[in-house]
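mind folding the following:
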Amino acid sequence: MDERATAQPEPGLTLHTPGGRPYRFDPGALCLELLPTGGPGAYARHEVLHGPADLIRWAAASRLPDGLDLTVTEAEVAAARALRDALWSLTADRAHGRASDLAVLEVVNAAAAGPPLIARIAPDGTRAWAPGATGTRLVSTVARDAVDLFTGPYAHRIRECAAHDCLLLFVDTSRPGRRRWCAMENCGNRHKVRAHRGRAREPGP
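Below you'll find the model as predicted:
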């Protein structure tokens, strides 16, 4: 059997540079995959969660296993946006060593208190989702993932991309713990190009 045919796709999201070039961004956790959909304040101009279909589309593109049959209402989309905005604040504060806002923590904890999505074993032995998957259960699952992340072993590795003009947030789950960029094919490569040009401009001996 061809192992490439059965390999699981790499986790992460396909984002686009201002010029329209696609690149792969893996923030390292389900809850952080929600952040690029928009956010509070200035991030609102990037909003993509306008209706139920948008939240369903995000779930299908996320690191959640395939096969999720979601039913989503407008109110649940609003709840997802509220959680996302809270996660933006919580993640940025952690990345910059700031204390967490209690009101933000309450939003995350309240969302996590609801019933999550339920996985089960299908008759053929594969993983499947139990019927009744809703936007509320999806929001709870994302919030619980945030609780696990911010109280877990990688909580001290939540970072902002090192590029001066990139605000993407991620958790570094690599073994060496030296990740600096949102993606090497984006900000990492831009840094390498600038460094190379800088060396080329240096005067010789």
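
every contact and neighbour count from this point should use C-alpha atoms.
OK.

just the strands in this structure please.
Along the chain, counting by DSSP state E, strands occupy 13-16, 22-25, 119-121, 127-129, 158-160, 169-171.

what's near enough to touch the residue most central in space within the chain?
Geometric centre of the chain, nearest residue: residue 33, 1.5 Å, by C-alpha atoms, centre = their mean. Counting by C-alpha atoms under 8 Å, 6 or more residues apart in numbering, residue 33 touches 12-13, 26-27, 62.

what's the spacing between it and residue 62?
Residue 33 sits at a distance of 7 Å from residue 62 (criterion: C-alpha to C-alpha, to the nearest Å).

repeat that for residue 40.
21 Å.

and what of residue 20?
Distance from residue 20 to residue 62, counting by C-alpha to C-alpha: 21 Å.

once you drop chain neighbours, what's closest to residue 68?
Spatial nearest neighbour of residue 68, chain neighbours left out: residue 129 (6.0 Å); criterion: C-alpha to C-alpha, 6 or more residues apart in numbering.

picking that back up, identify the contacts common to residue 33 and residue 62.
Common neighbours of residue 33 and residue 62 (C-alpha under 8 Å, 6+ apart) are 12-13.

before we compare anything, build this one as well:
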Amino acid sequence: MDSSATPGLVLRSHSGVVFRFDPGALCLELLTTGGPGEFRRYEVLHEPADLAAWAARSRLTPTPALEITPEEVTDARLLRDALFRIAIARTRGEPPAPEDLDTVNEAAARPPLAPAVGPDGERRWAGPADGARLIATVARDAVELLTGPFAERIRTCASDNCSLIYVDTSRPGRRRWCSMEHCGNRQKVRALRARRSTEHRPDVSRESE
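Next up is the predicted model:
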């Protein structure tokens, strides 16, 4: 799983709040672009430029100069939707659908982006960089996640109105929120208001004595 110095995507909530969300894996970053069923309304992958823009925001650094076709955008959406369903199944302790696993495995079997070391010691990309190789790279990252030590730590944000999916890579394994800047902070505010409300509530039992 690739990582950068500052992993995570900058997202904007429905209320306009901007926050950083680190799902912990490249393949899970793709899930922020839309999804199957009810998540179709969040679709942002409509044309090649959209997929290239996602790659530029992702932890796949440095961003390769990608040549993407409309057909590859369709393939990216198919992979994303399969990954979405697999991840949800994991969070529920259910087996993933065989056809979704086939979609991931078929994409992972294709040639991925090829990393290389540049003269300056920095990572670069060697050979062709197209949408098919980008999709294969994401699919292989998914295989690593789903077969690795954190496969059982794929979770959905604990907020009742947030569906962001992440893998908890923290040592204690107690991450509950998509982001402490967003849902975590909102929960802190709610808890504080609840405590203050309790503290200022009159003791009815004593007043009735």
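
TM-score for the pair, please.
Once the chains are overlaid, their TM-score stands at 0.93 when taken by TM-score structural alignment, normalised by the length of the first structure; 198 aligned residues with a C-alpha RMSD of 1.1 Å.

before we move on, back to that, counterpart of the residue nearest to residue 68 of the first structure over in the second structure?
Residue correspondence to the second structure (TM-score structural alignment): residue 129 of the first structure is matched to residue 125.

what sits against its match?
64, 113-116.

only whichever of those are buried, select them in PyMOL.
PyMOL command restricting the contacts of residue 125 of the second structure to the buried ones, with burial defined by 16 or more other C-alpha atoms under 10 Å:
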select buried, resi 64+113
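
need the contacts of residue 125 of the second structure in TSV with distance to residue 181 of the second structure, can you?
Below are the contacts of residue 125 of the second structure laid out as TSV (distance: C-alpha to C-alpha, whole Å):
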residue	distance to residue 181 of the second structure
64	30
113	33
114	35
115	33
116	35
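
now the first structure: which of the contacts of residue 125 of the second structure match?
Retained in the first structure by both residues aligned by TM-score structural alignment, their matches' C-alpha atoms under 8 Å are the following of the contacts of residue 125 of the second structure: 64, 113-116.

looking at those, which is nearest residue 161 of the second structure?
residue 64 (34.8 Å; C-alpha to C-alpha).

and residue 96 of the first structure, what pairs with it in the second structure?
Under the alignment (TM-score structural alignment), residue 96 of the first structure maps onto residue 92 of the second structure.

could you measure from its match over to residue 61 of the second structure?
Distance from residue 92 of the second structure to residue 61 of the second structure, by C-alpha to C-alpha: 32 Å.

which strands or helices does the longest helix along the first structure pack on?
Taking DSSP state H as the criterion, the first structure has its longest helix at helix 74-95. Applying 3 or more C-alpha pairs under 8 Å, 6 or more residues apart in numbering; DSSP states H and E, we find helix 74-95 of the first structure packed against helix 52-61, helix 102-112, helix 135-150, strand 158-160, strand 169-171.

residue 79 of the first structure: which of these is closest?
Closest among these, using C-alpha to C-alpha: helix 135-150, at 7.3 Å.

run a quick neighbour tally on residue 111 of the first structure.
Here the number of neighbours of residue 111 of the first structure (other C-alpha atoms under 10 Å) works out to 24.

can you find the partner of it in the second structure?
In the second structure, residue 111 of the first structure lands on residue 107 (TM-score structural alignment).

swap in residue 66 of the first structure?
By TM-score structural alignment, residue 66 of the first structure lines up with residue 62 in the second structure.

do residue 46 of the first structure as well
Using TM-score structural alignment, residue 46 of the first structure lines up with residue 42 in the second structure.

look up how far residue 56 of the first structure lies from the closest residue to residue 118 of the first structure other than its chain neighbours.
Nearest residue to residue 118 of the first structure, sequence neighbours excluded (C-alpha to C-alpha, 6+ apart): residue 130, at 5.5 Å. Distance of residue 130 of the first structure to residue 56 of the first structure, given as C-alpha to C-alpha: 16 Å.
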